[in-house]
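[1] Just to be clear, the model below is a prediction. Sequence and coordinates:
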Amino acid sequence: MHAVWGAASGLVGGVGMGIWMSVSTPMADTAMITKVAGLLGSTNAFAG
């Protein structure tokens, strides 16, 4: 079940990042940090 949640959060995070990047280009650094944090969260979900 954790793997399912990890995959779902990864997809949502990816789509959200795409929208976020297109809306606020000046915030690219913040978006990158958020993206990395999201990837770590997905990894933790899979590992958990």
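    Ah, there it is.
[2] use CA for all of it now, contacts and neighbours both
    Will do.
[3] If you count contacts, what does the longest helix belonging to the chain end up packed against?
    Ranked by residue count, the top helix of the chain under DSSP state H comes out as helix 2-23. Using 3 or more C-alpha pairs under 8 Å, 6 or more residues apart in numbering; DSSP states H and E, the elements in contact with helix 2-23 are helix 28-47.
[4] give me the number of residues near Val4?
    11 (other C-alpha atoms under 10 Å).
[5] cool, Ser9 as well?
    When counting by other C-alpha under 10 Å, one arrives at 17 neighbours for Ser9.
[6] Please name the residues that touch it.
    Contact partners of Ser9, counting by C-alpha atoms under 8 Å, 6 or more residues apart in numbering, are Ser42.
[7] then this one, side by side with the first:
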Amino acid sequence: MRCVFRDIRYENRNQKWFQLLFSGREWTPLMKALALIEQVEEYNGTQAER
């Protein structure tokens, strides 16, 4: 039997079970903010290569 708590990681944020557990008024803005931070870091990484 797998322990769900071991799988709670940012990498699993796109899994259906993760989105089911962590959704709502508190979590949705947080997940959007984390996605925005990821995009900014990706953009900064591409700018550094140029």
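    Yes, it's here. Because the structure is a prediction, the values reported are computed rather than measured.
[8] picking up where we left off before, now the angle between helix 28-47 and the longest helix of structure 1, please.
    Using axes from the mean of the first three to the mean of the last three C-alpha atoms, to 10 degrees, the direction of helix 2-23 of structure 1 lies 170 degrees away from that of helix 28-47.
[9] Is there a neighbour count for the nearest residue to Trp5 of structure 1 once chain neighbours are set aside? I'd like the number.
    The shortest distance from Trp5 of structure 1 to any residue that is not its chain neighbour, by C-alpha to C-alpha, 6 or more residues apart in numbering, is 6.8 Å, and that residue is Ala45. The local packing of Ala45 of structure 1 (other C-alpha under 10 Å) involves 18 other residues.
[10] Touching, Ala45 of structure 1 and Gly10? I think so.
    No - assessed by C-alpha atoms under 8 Å, Ala45 of structure 1 is found out of contact with Gly10, at 9.7 Å.
[11] Please say which position in structure 2 the residue nearest to Trp5 of structure 1 maps to.
    When the two structures are superposed using TM-score structural alignment, Ala45 of structure 1 falls opposite Gly45 in structure 2.
[12] any idea how far Glu38 of structure 2 is from its match?
    Distance from Gly45 of structure 2 to Glu38 of structure 2, counting by C-alpha to C-alpha, to the nearest Å: 11 Å.
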